[in-house]
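1. below are the sequence and a predicted model; questions follow.
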Amino acid sequence: MREMLLDGCRRRFLRGGEGPDLRFFVRLHEELKPTPAEVAPHARDYLRLLPAAPGPVAEPALRHVRDLDGLAPEDVAEALEGLVFRAEGGLARAGLAWLAELVKQAPERAGDLVPVLATALGHQAWAVQDRAVRVAVRHAGRFPADAVATLRDSAGELPPDLRNRMAAAFGGETVPEPEHVSEGREDEPVPATLPVPPRPVPAVAPPGDTRSLAAMALDEDGASAERSLAAFVRLAARDRDALRAALMPLARQDDWGLREGEWRGHDIWMRAFAVELAGPGLPYESLRTLALKAAAFLNGTSPETGQPDRVPEPSRASPFHRFILRRYAEIHAALAAGTLPPLLLATPSLSTGHLDPADLVARLEELEAAGREPLPADFQQALLRLPRAVDPAVAERAGALTSAAGRRAARWMREGGLPDPVVRVTRLGEGEGPRKVGWMTTTVEAAATGLPLVDELLTDQPRHVHYVFDGHLGDMMERWPAVMPSHREVVAAHLVGHEPLQIRWMPSSVPELLADASGPAGRALALLLAQRILPWAWIHDGSGPALRALRRIAASGELPAEELGGWLAERVLRGEVKTRDLAALLEAEALNGAHHDVLCVLTTALPPLLPGPGARATKADTELVALAERTARWSGARGRHPELAAFAARKGTARVLRLARDLDAHLTRP
């Protein structure tokens, strides 16, 4: 049976056909793994396949006959001459490698193989010509006189550098060699630079009347929620009766969510506000509280008194989510206690979530004039929303404030706000290097501020999330960037701490919100971009929002390109991204105008991705190096990269090596 199958495969190969038509027979033939003893009787059939059979057939045929002894020299020479004439450079070079082995094993046969070398010297591919020259020069002393003349004549059409190498070995005239030029054209148009990112726009003002507030009260996007909170507090102070009437439809709706022990979203809190307005003091006890009271009654004990603030426990919510909910909880508590201030401080002034320092000072002045203190979470959120730089005139004006909150705000502005926390991102798992697997861990280290809620936010570390059981830890994620709009790296650290979950469910707007924010951009933000610009197949919104974010950050000169390159290389090595997809994406971004940043990405990504000594570069590897060479010319960047220089210094003439040498030459120009 085995002999019959092998014979059937050979007969099908000899009949000819296209590669796809023969794929099944090639696979069957190779699965049978014919031994040299099985191939030898049919050696001439295998040799006949080398000149013209499709590549998928010729490659295994060559591999099998190279293992045979006792082949007829004339049959081998004829097959090799046809093989090196093929257009496929890889097959032609493989034929030359076999020729070199034959000459080394039987030097007396060198003259018989000269026609093969002469054919290879006339090949259309420079790499094949170069390989033929190297074989000829290495064995120059083994060719008879008539063969030397043939080789000398065949070298006449070679490029100058190869022709001169042949002349040095076999005699003949040398020709001037032109100065080396890279594959790319020096006059190639440089892509236009990225457009300047748009400036933040003023935030939409909160609604000024109860009807407008009622119409938008349950809108949950971050900007609308902030406007609703600000309007609710303002209108509650101005005309509580009118506000009660406008929100009465919300209060009358049966909502079992109010019986939950946790109120996790904007909509449920707004309903709770409406209920409190409609029936002050209505406890709306949670099901858990009712159960505890029932158990206490049955046991004859006294139930616990007091109502929880409905903010989830730390184990049940992310630090940023809890920080956001604390503002709702304190508004609800102040509403119930009759101590609600006339306004909120932290309502953003800009679309980025930032609060204009002048607006904060004006609001504090209004509170002082009313003899009221701000709500604690609202005040601390306001400080976190201040920009990184404050106009000295505004800071001086803040110095005139007399309340405790006013003096604290003035000191915050005077001292430059929150010092940048230290963010670290590492991967825990088995193995070393970019291929190792395991969980991602992020940590945030920040100096104490003396503000209890801010310190709690900064010391409560980013969560590790199980993608099945911990979905609740990602609530309100689209609002996280506006909590710390001047420290986007901290926000990114909390986002990537949810790695298995966030990739799937993180709102597409989050990368763009971080791009519009300010502050250092480091490993955490780079990782977030690396995850989103080449998303997994189940991401429905695609890479568009993340790519827009990347371009905005790059246009502002703040892209952590080296860190991004490291994370992208890791994703390739872990099998999450294909090299060709990475090359295509980076080329598109370079042509969009981010060529300088793309070069920085590539100089970091290439060293771990390039093949090691003795390994063969893939087409995608070569495309990455070619892109790096082009972006080096476009950007005019300078600076030696030792690992790339070491790769370029390897011996060989493969295109990837020539491109690497061009890249190194561009980067090290004076």
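-> Looks like it came in fine.
2. when you work out contacts or count neighbours from here on, use the C-alpha atoms and nothing else.
-> Noted.
3. L121 contacts A127, doesn't it?
-> No - between L121 and A127 there is no contact under Cα atoms under 8 Å: 10.2 Å.
4. so which of the two has more stuff around it?
-> Using other Cα atoms under 10 Å, the more surrounded residue of L121 and A127 is L121, with 28 against 18.
5. from D75, how far off is that one?
-> For L121, the distance to D75 under the criterion Cα to Cα, to the nearest Å works out to 21 Å.
6. got it, and G338?
-> Note on G338: its distance to D75, by Cα to Cα, is 103 Å.
7. same check on L428?
-> When Cα to Cα is the yardstick, L428 and D75 sit 59 Å from each other.
8. what does A225 give?
-> With the distance defined as Cα to Cα, A225 ends up 83 Å from D75.
9. go through stretch 415-435 and flag the buried ones.
-> Buried residues in stretch 415-435, counting neighbours by 16 or more other Cα atoms under 10 Å, are found at 417-418, 421, 423-425, 434-435.
10. my read: P545 touches S509, true?
-> Yes - taking Cα under 8 Å as the contact criterion, P545 and S509 are neighbours in contact, 6.7 Å apart.
11. okay, pairing it with this:
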Amino acid sequence: MSELLDGVRAGRVESVPGLVEPLTAADRKEALAALKALRTELRGWQWGRWRERGQIQRALVVAGAGCHTGAAAAAAWLGARDLREGSRLPHILLLDLLSDREPAWLGDVAHRLAGRASTAELDYPFISGLVRLSGCPAPATDGYVHGWVDAAAPRDGLLASLREDPQVRVMVPRLFGTAELPRPLAWYNDPAEPHHWPSVLTALAEEGVVERRLLVDSSVARLLRGGVPGDLVFFLNLLDRLALTPDEEREHISDWIAMASDGTSQVAGHAQGVLARLAVSGALPARSLADMSRSVLFRSEKKLVRAQLVLLGKVLRADSGSAGELLPAVAEAFGHEDTGVQERALKLVARHLSTVESGLRSELAAAAALLSPVHRARATEVFGELPAEPDPGPYEEFLPPAPEPVRLEPAPATLAELVEEVSALVIAGGDMPTFERTLDGLVRHAHRDRTALADALRDALADRWWLDDTAAHHRDERFSRSTRGVEVVAASLLGKVSERMLSQANARGTASSSCAHSALNGVIDARLWEAAHLVRAKPVPFLLATPTWSTGALDPEVLVERLAEYQRLRATPAPVDFAQALLRVRRGRHPETARAAAALGTPEADRLAAWLIEEGTALPALGRTGAAGAAGASEPTEQSEQAEQIERSEPSGAGRWWPRSRTKAQRLLAERRERLVIHREFPRAFQWLGRTEIRTRSHCYHWGGELTRSWPAVLPEDRDTLAAWLLPEVVGCAEHDQRAGAWWLPLLAESGGPAGLALHRALAYGLGARHPEDRLSAVDALLVLAARGDLDGSLLGQELATLVDSGPVKLNRLADSARTAAATGAYGTVWSVLRAALPALLVPGAARAGTARPGLGEILSVAAECVERCGAADEISGLPEVAGRAGTSRVTAQAARLLAALRSESDQSKPKLA
């Protein structure tokens, strides 16, 4: 036994089986206790010994498997995460060591390991060996199936390998039941390649190795179930290779109809093609075709909708007797959002109207009331006099209620609640309000009873890396680079970081930060380092900067009350905490609150009083110079000039006016004086606010960090400046198809401060983002700004036109965003944006001289619907020329529709908010 332990400690994994086999049952039991003690010892080793630990762990896995007598204990040992650390089992050694065990024991271990989702696929070679030795049935778990696919021979020999595989008849049916498709099945896009899985499975079916009916029925069932589009392509390819017979297709008519109605676009297209063949051949009943059409005609994919109308036309021409069943389904398309679809449906109904009875013609005429006004004249020719439309009354603009900030809940009152909040925040992260409440709670409870708080946190955070025997200088080094949220405060409470490191980190600040994002991170880090120092050496009763509102804003009256309580308790405000509180105070003149602050007589209260009456320190970075410079830093020259014009004509964010007559030298001198004041009055972490320009970089490492969600709360009253600094993230969503870069747009829409050029430009990029979730964030921000009266539709429309012309924003994406916003009832708001953008959009782009821009028809369609709803009567430059072009293109048709809507007489009143 001692030789076994020595071999394990030396990492000699190949010698372990020979050392285990001679041991008696008693020896193995005794050795197992020593092996468990060694396992516990390894957990406490420092990370620098990772190579030595890995060698010992491999030997330990083999030795422990040989010493365990119970199947459950052996499987738990073999699958233990701390022994494996993502590595494969040495399956050859283990199979040789365990080959003398009972078959039932081996089978039990195999099925237990196959049931471990985290390691089953990785352990397939070992599990399959156990199955072979024991003769037990193959496990049916997803991990085992994935491992079987991975272990199949290279693609050039796949068919021969599967022919000889004794498990193939059992495993092939299980391919269709996994939650996710095994990766190798989706590696290749060419289903006709003879060495790819679809071709190989088809060949096995032709040879009788697997049942053809099983492949057909299972593929159809999997397509019905749905899933990841990339996975479903495999089953479509397999059906194509199997080349279903007409009889096989007829057996699944109801399944094809369900796929065409609710499947993904590609699946629906395949099902529609099958049903089209059946319908033309007469195998699909007219009633089934009508039911299918009612669903397909209202799908968002226009290709499917048009193909369905073509199919209906073919069936009606071949069998005019089916018109009674099919025309009502066609007439439902009169309410489609696309007027082109409406026109096709109207033509189809008109062509076959004479074949139906008068009662059905009356029903079809009633359905024509759903048609767009542009088609009503033609509908009157087809059906005669149409039913009178109900008077809609004055148009009302439905916007969501202007969101009201939510008051933050107080910090957790009890120690148990606080510890629970800290644990959740450390493990899973959280939003800004949770972070602020938890940080304030740590400071409050440390002031009351630091020892009790430390004891409670030690138990709750026992698994954190900084509580092990990591060297103190390593902990200090890592926490000096990143606070990791409230972890640094918890670590300080438990004495796991030095006060010297906290002081140095705070003194270092972010004066030389490389970009705006690191500057914002630096403020949050500085607050955390300072809080970690306060709870350790200089407890304060609570934090001054904790917001009162969900936007991050702080009511000035609340800050005065907190300063008064500090004065009563003779507590000294912390510099970083107080500076952040100043930046969060709601702007504007507050003379009464300023007088109350001045009456306290403390230096901090005097600074607050000067701040509230706009006589405090000016911050150049938050003025129009900084915002405009950042917004235009990476933009075309004409946009930078526009930003400078706005700067010269509007007041700065700090309450100053730049007189037009002031020379550049005078401005620079004034800014230098301001920066000197900032260096005297603000901590180092805030001194970057003294710059007139803050760099924004589209390629830096700060995106997606754990502090990102708190950025808007650093400057909750300066949303336009923040928008300028965060602009690169949303630019990437439009230009480079990045994802999740528009999350901050709704937050800034709800924040304070002016909504200027930078925010509208960011909104324009967001409306043209590649991914739907980012466009939805931009639509939310658009509606919030409109509801608050902060949206400048003309400015946004001009920005959109510029971005479409220069390329980042695609019209089809913009049309989707505009349609989504309009569908909420904000037709007038959307029209105010499109009205400003359309004159430039109607002009052909430089890259496609003489032709309309791609997607222009979609934009015109949304614009026409908005005008038809809100009754606008504007004149759009260039619209009559586009509407008067020869041809029947979508652009021409929608331009004519929009022009007709603008020129029509309207009794509706001006839009009003509801």
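-> All right, it came through fine. The model shown is predicted, which means the values in this text are computed figures rather than measured ones.
12. before we move on, the earlier item: between P545 and S509 of structure 1, point out the one with more neighbours.
-> Taking neighbours as other Cα under 10 Å, P545 of structure 1 and S509 compare with P545 leading, 18 against 15.
13. what lines up with the more buried one in structure 2?
-> The criterion is TM-score structural alignment: under it, P545 of structure 1 has S777 as its aligned partner in structure 2.
14. contacts only, for that match.
-> Listed by Cα atoms under 8 Å, 6 or more residues apart in numbering, the contact partners of S777 of structure 2 are 742-743, 745-746, 766.
15. these two touch, right, L609 of structure 1 and R574?
-> No - under the contact definition of Cα under 8 Å, L609 of structure 1 does not touch R574, with a separation of 11.2 Å.
16. quick one on the thing from earlier: quick one: which of G338 and D75 of structure 1 has more around it?
-> Neighbours per residue, other Cα under 10 Å: of G338 of structure 1 and D75, the larger number sits with D75, 13 against 10.
17. so what corresponds to that one in structure 2?
-> Aligned partner of D75 of structure 1 by TM-score structural alignment: none.
18. what separation do you get for D75 of structure 1 and E81 of structure 1?
-> Separation of D75 of structure 1 from E81 of structure 1 (Cα to Cα) stands at 10 Å.
19. repeat for L151 of structure 1
-> With distances defined as Cα to Cα, the gap from L151 of structure 1 to E81 of structure 1 amounts to 15 Å.
20. so which residues of the stretch 401-550 of structure 1 form strands?
-> Using DSSP state E, counting those that start in this stretch, the strands of the stretch 401-550 of structure 1 run over residues 422-430, 437-445.
21. redo these as JSON lines? Include distance to A382 of structure 1.
-> Conversion of these to JSON lines gives the following (distance: least, Cα to Cα, whole Å):
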{"stretch": "strand 422-430", "distance to A382 of structure 1": "22"}
{"stretch": "strand 437-445", "distance to A382 of structure 1": "21"}
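22. what's the closest of the ones you listed to K293 of structure 1?
-> Ranking the strands of the stretch 401-550 of structure 1 by their distance to K293 of structure 1 (criterion: Cα to Cα) puts strand 437-445 first, at 41.0 Å.
23. may I see the buried residues of the closest one?
-> Under the neighbour-count criterion of 16+ other Cα under 10 Å, strand 437-445 of structure 1 has 439-444 buried.
24. which residues touch it?
-> Where contact means Cα under 8 Å, 6+ apart, the residues beyond strand 437-445 of structure 1 that reach it are 421-431, 458-459, 461-462, 464, 490, 493-494, 496-497, 499, 524, 574.
25. for structure 1, longest helix please?
-> Ordering each helix of structure 1 by length in residues (DSSP state H) puts helix 319-337 first.
26. contacts for it, please.
-> If you take Cα under 8 Å, 6+ apart as the criterion, helix 319-337 of structure 1 is touched by 264-265, 269, 272-273, 276-277, 280-281, 309-312, 314, 340, 375, 377-378, 453, 457, 460-462, 474-477, 480, 483.
27. ok, stretch 578-587 of structure 1 next?
-> 534, 568, 572, 598, 620-621, 623-624, 627.
28. can you redo those as JSON lines with distance to A214 of structure 1 and secondary structure?
-> As requested, the contacts of stretch 578-587 of structure 1 are arranged in JSON lines below (distance: Cα to Cα, whole Å; DSSP: H, G, I helix; E, B strand; the rest coil):
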{"residue": "L534", "distance to A214 of structure 1": "41", "secondary structure": "coil"}
{"residue": "L568", "distance to A214 of structure 1": "47", "secondary structure": "helix"}
{"residue": "V572", "distance to A214 of structure 1": "50", "secondary structure": "helix"}
{"residue": "V598", "distance to A214 of structure 1": "48", "secondary structure": "helix"}
{"residue": "A620", "distance to A214 of structure 1": "57", "secondary structure": "helix"}
{"residue": "D621", "distance to A214 of structure 1": "58", "secondary structure": "helix"}
{"residue": "E623", "distance to A214 of structure 1": "57", "secondary structure": "helix"}
{"residue": "L624", "distance to A214 of structure 1": "55", "secondary structure": "helix"}
{"residue": "L627", "distance to A214 of structure 1": "55", "secondary structure": "helix"}
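29. cheers, nothing more for now.
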